[in-house]
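# pasting the sequence and the predicted coordinates here, then a few questions.
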Amino acid sequence: MANVRVLGPFEATVGETRADLGGPRQRSVLARLVAAGGDLVTADRLIADLWPGEAPPRAAAGLQSFVSHLRRALEPDRPPRTPARVLVTAPPGYALRLPDDQVDAWRFAALTDRAGTHLAAGEGDAALRAARAALAEWRGPAYAEFADLPWAAAEAARLAELRLLAVERRAGALLAVGSAAEAVPDLEAHTAAHPLREDAWRLLGLALYRAGRQGDALAALRRARAVLTEELGVDPGPALRDLERDILAQSPELAPARPALTVVTETVRRDATFVGRAAELDRLADAAEQARAGRCTLVLVAGDAGMGKTALTERFAGTLTGWTRAFGRAPETGGAPAAWPWAELLRSLAAGAPPDDDLAARLAPLLDDVPSGGDAQTGRFRLNLAVAAYLGGLAARTPLLLVLDDLHWADEETLTLLTELPGRLRDRPVLLVGAYRGTEIPARLATALAALARHEPHRLDLAGLSAGETAELLRAACATRLDAAAVTAIAERTGGNPFFARETARLLDAEGPDAAAREVPAGVGDVLRRRIARLPDAAQHVLRVAAVAGRDADLDVLADACDADEDAVIDTVEAGLAAGLVTEPGPGRVRFAHALVRDTLLTGLSQARRTRLHGVLAAALERRRPGDAAALAHHHLAWGGDPGRAVRHARLAAEAAEARFAHAAAADLWCRAADLPGDVRDRLDLEAAAIRASALAGKVEDARARRQAALPAALALGDPVVLARVLVAFVTPTLWTTHVYGTVDTEIVAAVGRALDALPAAEGALRVRLLTVLAMETEGEPGDTGPRAAREAVALARDLGDPELLAVALNGQYLNCYQDAAQREDRWEIATELRALAAGHGLPAYESLAHLLLHQTAVARLDLAAAAEHAAAGRRLSREYGLPLLEALGGWHRGLAHVVAGRLDDAEREYVRTGEHTSRSTVWNSARGMQMAALFGIRLVQGRVAETADAAGWLAEEWPHVGAVADIHALALHARGRTADAHRVAARAGRIRHDYLRDLSLGLRGLRALALGDRATAAAVHADLLPYRDQLAGGACAVVAIGPAAQILGDLAAFLDRPDEAAGHYRAAACVSAAVGSARWERDAAEALRALGVPAA
C-alpha cells in the first residue's frame, strides 16, 4: 500500500519504491487531498486551488489527467478497469482513502492527540511513547514545496502548531515518568524559540524545580514574566503565577514522580487498532491495584483465536506507570527450549536489571540455555527457586507485571513454574497474567488451571466486540469508506472477533465490499479449517448440513436431514461448542459462532452438493416444520426441484414479511418466485407482487424495470385485469417523480389507457390505482391529463370508501397541485387529510409520506419550525417501518435549514451526505442531480459559481429535460468568463414545468437573464415568478433555496428599469427573510434598497 509523506520533502512510496508523482501541479493534487484528511475535495475546489486566479479553459481535463497519472503511481498493480482504492472518485470530486498510519501528517496528528489523551489519564509512559513517535515523524516543515499556495500555508501552520504541542506533551510526559532533568534542554530551546507560549515556560519551571534547580526555576519564570510584559503588555496567567507561588512555598504537590526501575520493551508487536474492552481493562486495573498493595495477583485471560488477548494485555501494560513489565510467549511449533516463555521473559528483565553472579549462575539454564546438570527433578526445583528469588527481588523495588501468552501451546516446564510462582511470591507486588485459547485446552494446561484455582485468579473470558466497537475497529483498519449498513453486516459476519474483522477489512480494501460480504479472508479460513479438521468426520458432515441450513438450525431437523439420531447430532454440537465453532441460542437449537464459520464450511461444498442438501433440508422441514414458510421457501427456491412448492412457500413467506414491514425480504422472495418457470398468468401475478415490494423496499429502478419487462406479456394476454395489476404494482408513496424527470413514458401511458377502456365496472379499486398511475406519469406536463386523472381517482376512492385507495389517490393529486402558486394551500389541505387518514387507518407508509408532504408545504409557507417537526416525524416513521425511499427523500431538510441560517459549510456536508444516502434508494440520477443543484445554490451565495462549470456541464448532460439545468450551466460558464458559450447554452434552455421545481427553476432562469443581460427573458420570468413573491425560490421542493423569490423579482424589476416595483419586491424579500430567520438574506434586501436610494421600511 502507498505511504505519503508531507512533513519535510513531499514524497510517496509504494512498498520500497518511490512513486513518480509527476510535475508541480500533479503533485499538488495529491498534497491537497492529504491536507483534506481523507475528506472529499470537490473538483471545482481542486481546480481553484491548482490554478489560483483564472483557471485555463481545459482545467477539468487537466485535473482528470493528473488524477489518472497519480492513480497509476499509487496503485501500480491495480488491474485495468477496476476501481481505484487509494485516490477515489467521490462525487462531485475526489478523496484520498488511506489508513491514518499510511500518511505521516495524519499519523503525526493522531499520535500527538494520543499523547494528550494519555497525559490527561495519568499514563505517563504511554504519553511519552506517543509524543516521541509523533516528533519522529517530523522531517521538516510541512508542505514546504507548496508554501506559496493559500491552502498549503493554512495546513502547514496547523501542523507547525501541532508540532509545538507535541514538544510540550513530550516534556509533560517526561515529567510524569520522573525524568525531569531530561526534559530541561529541549524546553530551554523551545521557550527561546517560542517565548510567548506560557505552558512551555510552566513546564520548564516545573522541570527545573524537579531536577533540583529551584533557583533556575524561579529565574525561568521571571524571564517568562519579562517577555510577556515587554511583548504583549500582560502579566503571566494563573498557571505560571501558581507555579511560582508553589516553588517559593516548596509545595509537596510539586514533588517529582517516582521513576520506574526499568522499562522493558515488549517482545510482541503492539496493535495499532485496539478498540473496546473497557470492562476488561477496568478489571485488570483492579487486579493491578491489588498487586501493588503487596499481594501476588493472578489473572487468567481466555478467548478464541483472534479475540484480542495479546492486544488486551499489551494495551493494559501501556497504562501502567512505575511498573517493570515483561512478556513471554509460548511457541506454536516444536523445537523450542523447555520453558521458553520464561526464558524470553527473564532475558528481557535481566537486560535492564542483571542478577548478581550467584543468582545468574542458578538462572543460567533460562538466561543462557546452559544445561543444569544432575538430577532433573532437583535441577527444576532449584531453578524455580532461583526464578522466584530473582523476581521477588525486582518486585521489592518496583511493582512487577509478568505476561505469559499462548499458554495453550506451553510445555510442561512452563506450566509447572507458572503454578508454583504465585505461592512463592505471595507477599510481593507482582501481577501475573496468563492468556490462552479457551477452545484449545490440552490436558497439561487443564491440570495447570486446576492447580492455579487455589490462588483465586481473576478470570476474563473475552467475547466478541460489540457492534459499535467493531465499527470503530473497521473504520480504523479499513482504507475504504464504509457506510453503516456495511459495518453492521461485517460486525454480524465476524461475530465481533477483532482478527476476523481486520482480515475482512483487508479483503474489502483489496477486492471490494462484495467480496468482503461473500468470501472468507484467507487468514481466517486457515484458522477455521484447521479447527474444523480436528473434529470427527461425522461431526464435520453434520456441520456442513447445518451450514446449508443457515446461521441457526434445529437439532431435530438436522437429525432428519442427516438421517441420524439426535444423540449423534448432540455429540456434534458438543464437539463444536468445545471448538468454539457453534453456540446454543436455546434448547434444541444450534448457531454458528459467526458467519465466517458457516461460510468456511460452505466453501468446502460443491454447488451440486449444496443444491442437493437444500432439497434434503426442504424435505426434512416439510416433515418437521411444515409451517416454517420462510425456511421452506429458502430451501425450495435454492433447490429448484419442485417449482410449485417453491412458489407456494415463497408466497406465504413474502406475505409474512410484508406483514412485519420487511419489504426488502419480501421483494427478494417475490422476485425469486416470479423468475421460476410457470403459467404466464400466475407469473404475472407474482411479477406484480415483486414490483410492488421492490418499490416499497426503495429499489425503484428495479421495480420500474420489472414492470417494463412484464408489460409485453401482460398486453399479449389480453386480460385488462391482469394488465392493470401489473401497471398499478408500481404505485408507491412518493413526493418526487418516480420516472425519468421531464419525460413521459408513452408506452406506459398507452397501456394505462388501454386498461382503463377495457376494465370491468366492478374493478373500482383497480380503476382508482390506474388513474393514479396516469396522474403520476403525466404530472407536470402541459394540459389537464394529470390533474383530471387525479381528481377522478380521488372522487372514485371516496365513493368506494377504502382508506388505502384514498391515500393512493391523494398522493397522485398532491403531485398534480403545482399548476399555480396559489395551490400551495391546496397541497397543505391534501397532506393534512392524508396524515389524518393514514394515522387513523394504520397506513404507516402514507403517514410517513404525509409528514414529508407537510414538511415540503410548510417550507413553501415559510414555517420552518413546522417543517422541521414534520421532516423528523416522517423520517422516524420511514425508519420504523422499513421504507428507505421515503427515509432518503426526507433527509434534505437539515441542509436547507443550514442554508437559510447561513451555515453554508454545514449545509454542504449535509447535502453531500444526504445525496449519497438518497442515491442508494431513489430513482435514476435524480438524487445526484438534486445534490448538484443544492451545491450550486451554495456556490451562488458564496460567489463561487465559476467553480461549478464542469459539474453543471455534467448536470446538463444527465438532465437534458430539466429546463433550468441549462440556466445553471450558462451561469457557471458566464462566471468563468466564457460568455459566448454561456449564450449558446442558454439558447437551449427548455420549458419550465409546473411541478415542485418551478419556483426554483424560474429563480435560476431570472439570474441567468440578469447575468447575460437578456431583457426579454427577464421580463418573461418576472411575470411567471411574480405569484411566488411571498415564498423562497426553491421552497416548493424544500431541498434547496437560492433566496427569497422577491429578491430575484426586485433584481429583475431594477434591471427592467422599474425602480418602484423593485423597491416593493425588496421590502417583500426582507419580510420573507425575517419570517424564515435569515439575517443574511435580510441584509441583502436592505442593501438592495439602499442601492435604490429608498428606506428599508
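Nice, I can see it.

# for the rest of this, base every contact and every neighbour count on C-alpha atoms.
Fine.

# after the helix or strand hosting Leu1010, next one along is what?
Per DSSP states H and E: Leu1010 is located in helix 998-1012. Downstream of helix 998-1012, the first helix or strand assigned by DSSP H and E is helix 1015-1025.

# okay, buried residues for the helix holding Leu1010 please.
998-1010, 1012 (16 or more other Cα atoms under 10 Å).

# that one to helix 1015-1025, inter-axis angle?
Here helix 998-1012 runs at an angle of 160 degrees relative to helix 1015-1025 (axes from the mean of the first three to the mean of the last three Cα atoms, to 10 degrees).

# which helices and strands does helix 998-1012 pack with?
With contacts defined as 3 or more Cα pairs under 8 Å, 6 or more residues apart in numbering; DSSP states H and E, the packing partners of helix 998-1012 are helix 963-975, helix 979-986, helix 1015-1025, helix 1045-1055.

# mind doing that once more with 6 Å?
Judged by 3 or more Cα pairs under 6 Å, 6 or more residues apart in numbering; DSSP states H and E, the packing partners of helix 998-1012 are helix 963-975, helix 1015-1025.

# this is the other structure I want to compare:
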Amino acid sequence: MNSKITYHQQVSYCGKTRCKKCREGVGHGPYWYAYKTTNGHTTRTYIGKELPPDVQNTQEVRTQLREAGFTNRALDLNTVVLRISVLGQFRLERRNADLQWQPVTDSAWQEQHVIRALLALLICTPGRKINRAHAIAMLWSRTDKEKASTNLNKLVSRLRMILEPTRRRQSARSATQVLRIEGDELILADQSRVWVDADAFTELLKTARILADDNVSTDADVASPLPSLTARERDPFLIVPVTPPSTALPEDAQVRERLLREAAAMYAGDFWPEERQIDWVRSYRQALKRDWLRLMLDLSDLYVWQGATSSAISTLDRLLANDPANEAGVQRLIVVLAKLNRRGEALRAYHRLCDILQQEYQTAPLEETRMLYETIRLGGTIPDTYSHLPTARKHVQPDPISQIGVDVAKSDAAPEGNDISALSLPNAGSGVEISPATAGTTAGTSFTISPPGLSIGRSHQSPLIGRAYELEVLRSLLQEIKQNARLQLLGQRRASGIPLDTQRRPQCALLMGEAGIGKTRLAEEVSREAQRTGWSVIWSRVYPQESGIPYRIWTDVLRKVIELVPGLADPTLRTPALLNPALEALQLQPLTALLPELSTSLVSVGTTQPGRLHGLPGQEHTASYRVRDTVRELLAAVSEITPLVIVLDDIQWADSNSHELLSHLARALYGYPIFLVVTCRDTELSHQPGHPLLEQVRHMQREHAIRALDIKPLTSEQIGLLVSHLPEPMVQHIQAQAAGNPFFAEELARTTPPVLPRTVAAALEQRMKKLSAPCVQLLGNAAVLGGSFEFSVICAMETDNDQVDEDAVLTLLEEALQSGVITEEGTGTRIAYHFWHPLLVSYLYDTLMSVKRNRLHLRAAKVLQRAYKGREEEVAATITHHLLSGGANPGAIAHFAELAANHAYALSAYAEAGHHYRMVIEHIEIEDRSNAQPEQLSYLIYLLERLAECTMVSGKFEEARHLYERLLDLSQAQGVHSPYEAQHLALLWGEIGWTWRYMANI
C-alpha cells in the first residue's frame, strides 16, 4: 500500500509541576508533526515550530488555510458591534470602546418582553427583514391597525436606542444603522455587524453540507464507508460502519468534522427558551432542534468512521439525554457498544428505549431495532455496515392542533427525504391513542389519533433533579392504592374506616415547602405517570383573593368529576354502560349550593322540587355534613368507573371548610382508587395562633390518613446540574443566589446579573406584603448589613443616637420571625439573625433609595467601630465594605483596608490580604497624589512588597513580577544611599528571577 504523509500542529506538555502553561492547560507550542501511514501502521515524527520550506506549498498546508477560512466565516467577530445569543439564553451584548463585550442591562431590555419579541422576529425572518404589516400581524394581531402602527413605531425607536445608544440622533434610514427602515420594511444588519449564534449555527451546518456535496462529486469512484450528503438526505438517520478507517481522513472530511463540532458547541439549548406560546418562535425552535438532532447523528457517524468510539458514545449520550425516544440514536449507540464488546450496556440501551416508547407512546421499537437487539442478545456478529437499514422513527410531542387520522404515507406535509422527525406522533400522556394493530409499523401505515386529553402542568425543559426520594414515595403510594383497591371488595371498603387503624396506608400526600421549591412540579410528575397508566387526573388550585369563598378549591374538582361520567348531572342522558348501583342511588341535591347548574337538570327531571334544594330550615346544622358525605359518595362512585388522582394546589389559601372536607375525605375514602395530592406553602401558615390546616394535618397524621413530605432545598451540586448548560461563572453565581430553590435558579438562568428576575421579585413582594410597614423598613435597614446581623447592631442602625427603644425592635423582629422571613441562631447574648433567602436581601436592598442606602452604609460602619472598639481588625473587612459602598473619604477607607489586610495576612489568608492591600494602595494614591513625601513613598513600597508577596503565594507569578518591577523602579528612584538599600534591590531582582522560573520561561 502506498504511504501518505500529512502534517498537523499539536500542543505538547512538559509535565513539570511548576509549569504554569501546563497547569492551566495551555501547553507549549504548537509544534508541527509529520504523520506517515504505511500498511495501516501510523508513525509520528517531530518537525518543529515551522515547516520545512519545501513543504510550505503542499496540499496539506493549503487544507489548513482552507479549514480556517471555512470556520472563521461563521465565527469571525472582528467587525461585529452587537452579539446576540438566542440559543439556551436570550442575551444581548455590546462592544465597548475597549473592544470588550458587555451585556446590555437597560431596564427597557430586561423588563419589556415585546422589545425582545420584535428582535427575535427579525432574527427568525429570512434576510433579517420584515414588512411592517407582517410585524404588526405577528405582534398585535388583535389590536386596532392604527394603534398597532403607532406601537410599532415606538417599539422600533426603543429597540434602536438599546442597540445603538450612542447614535440616537442619526436618521432611521441611514445605511449604517444596525436597525434601519427601507420603505415599509424593517431591516436588521447582517451577520458581519450583528452576530447571532443561531445564524452562526446554521451557517456552520450549511458549510458542512457544501463540503459533503463536494466530497461526493470528487470522490464518486472511491469506495468509502462514509455516506455522502445526498445519501443522507435520502436517509437522514443512516447507520454507518463502526470499523476504524484504513486510510487517513479525507481533507474535506477533516474540515467538515471541525465545522460539525463547532456547530454542536454553538447549540447551547433551545431557541428563546423563555417564550413558549408564540407560534413563530415555536416553529423556528423546532426547525433548529431538528437540525441539531441531525447534526448530532452526523457527528457520531464521523466519529464512528474514524474509530473514535468514545467521542461517538459521548455525542449519542448527549443526544439521548435531550431526546430519549430518538430511535436512530439508540440504534447507533447499540451498534457502537456491541462492537466494543459492551453487550450489557447495549441491551440496557434497548430496554430503556422500549420503556420510553411504551410509557410515552404506547408502541414498540421498529422491527430492525428488535432484530439488532436479538442479534446482540444471542451473541451474533454485527454486520460491518447498516447502510440499508430504513429510516429510524423519531418520536416527538404532539402538536396541540394536530389533525385526527393522520396518514403518514399519504400526507402532503411529509418532510422531504423520509425525514419523519417533523411529524407529530402520538403521546399517551396527552390522551392520544394508537390502535394496537398499527403500533410498531413503519411508514405507510395510517395512525388514527383521538383528540388529546388533559395536558398536565407546564412544559419543562429542565429535568427533575434531586427529588428521587420524594417521587419514589409518591409512586409507591399510588401503587399501593391501586393494589389495595383491587384486593378489597366494596363491602370491605365501607367497613374498614375505623379510627386509629395502624395497618391503613394513607391515600393523601401533603407536599410542604416554600414557594418555588418544587411542590407543584412533583405533583405534575406523579400526575403524568398516573395518567399514562389509566388514572383520571383532576387538577384544582386556589388563589389568595379566593380564600374567603367556601369550598372554592373543591368546586372545580366536583365539576370535572361530574364531566368524567356522561349523563351523571342529567339522569335522562345516562347510558347503559353507566347503570351500576352506586351511580343509580347517587343523590346530588346537597351539592346544588356549590354547583348551581345542577339545580336546573335535577328539577327538569322531577328528581326534587325547587323549593327543597337547600334543605329544611330545621336541618341547617346538618348541611355541612350532608355536603361532605355527598362529595364522598360522588368520588367513591366515580372511582368505580375510573381511578382518580385529585391534585389540590396551594391549599394554604383555601377556606377552613375546604380543609375540613379534605380531612373528611382522607379518612373516608380508604380502599377506593383515589389518590389525593395536596401542595402547601408552609411559610404562609401561622403557628401562633396555629393555622386551622395545621390542626387538621396533625389529626390526620395521628390516624395514618396522610403522608406529609417536607420538600427541602436542593444542594449546591444539584443546582449546578440544573443549570449546567450555562457558563461556569454563571453557574457559581446562581448556586450562591438561589440557595437551593430550583424555581429561583431557573429564573436567574434566564436573566443577566445583577438584574433580579421579575417573577422572583413578585414572589418576594408577595411574601413581604404580610408584614407591617415598620417591619419592612427594619428589614430593609438590615439588608444593608448583608445576609445576617446581630440584635445590638440592628438596634443601633435604627437611629443615630444611643437611646433606642429595644422593645419596639424586638417586636418587629418577632413579627419577622413568625412570618419566616428571618431565622434565629445562637444563645445568650450572641444571637444572630439570618435572612430566609439571599435573594430577599437583594430585593430589600434594591428597594432602598440611593441616598438612604449610602447613609445606612456609613451608619453601619460607625456602629461597628463603636461595637468593636479596641479590636477593629476583627471586622475591618466589613467596615471597609460599608465605607466603600457609602462613599467615605479615601483616608478612612485606606486605614480600615490596611487593618483588614494585616489581619488576613496574619491568618495566612493571602488572597484576601492581597485584595485589601491593593485597595489601600489605590486609595492612598488618590489621597496623596498631589504631595508625595519620601516617607509616604516608603510606605507605598512597604505595601507593594506585601501585595507582591501575597500575589506570589497565590500563584499569580506574572502579576507578581510586574509588582516587583514597579517596586524596583520606585526603589531606584529614591537612590541607593546605604548597603541595606543595595541588598534590598538585590532581593527584588532575585524575586523577579523566581517569578520567571515559576512561569517555566527560562
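Arrived safely, thanks for sending. Given the structure is predicted, the values throughout are model-derived calculations rather than measurements.

# distance check, the closest residue to Ile938 of the first structure other than its chain neighbours against Leu1092 of the first structure.
Counting by Cα to Cα, 6 or more residues apart in numbering, Ile938 of the first structure lies nearest to Leu904, which is 6.5 Å off, once chain neighbours are set aside. Relative to Leu1092 of the first structure, Leu904 of the first structure is positioned 28 Å away (Cα to Cα, to the nearest Å).

# and what of Ala501 of the first structure?
Ala501 of the first structure sits at a distance of 65 Å from Leu1092 of the first structure (criterion: Cα to Cα).

# and Ala547 of the first structure, by the same measure?
Ala547 of the first structure is 78 Å from Leu1092 of the first structure, by Cα to Cα.

# looking at these two now, which is surrounded by more residues?
Set Ala547 of the first structure next to Leu1092 and count neighbours by other Cα atoms under 10 Å: Ala547 wins out with 22 against 14.

# surely that one meets Arg598?
Yes - Ala547 of the first structure lies in contact with Arg598 (Cα atoms under 6 Å); the separation is 5.1 Å.

# now the helices: where do they sit in the stretch 501-650 of the second structure?
519-532, 552-564, 581-584, 597-604, 623-639 (DSSP state H, counting those that start in this stretch).

# save those helices as TSV, and put in mean neighbour count and distance to Arg505 of the second structure too.
As requested, these are exported to TSV (neighbours: other Cα atoms under 10 Å; distance: least, Cα to Cα, whole Å):
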stretch	mean neighbour count	distance to Arg505 of the second structure
helix 519-532	21	18
helix 552-564	18	23
helix 581-584	14	24
helix 597-604	16	35
helix 623-639	18	17
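
# ok, Leu586 of the second structure - how many residues close by?
13.

# now swap in Asp375 of the first structure and tell me
The number of residues packed around Asp375 of the first structure, counting by other Cα under 10 Å, is 8.

# do Ser540 of the second structure as well
Ser540 of the second structure has 19 nearby residues by other Cα under 10 Å.

# mind checking how far it is from Arg377 of the second structure?
48 Å.

# next structured bit after the longest helix anywhere in the second structure?
Counting residues, the longest helix found in the second structure (DSSP state H) is helix 279-306. For helix 279-306 of the second structure, the succeeding helix or strand toward the C-terminus, using DSSP H and E, is helix 309-322.
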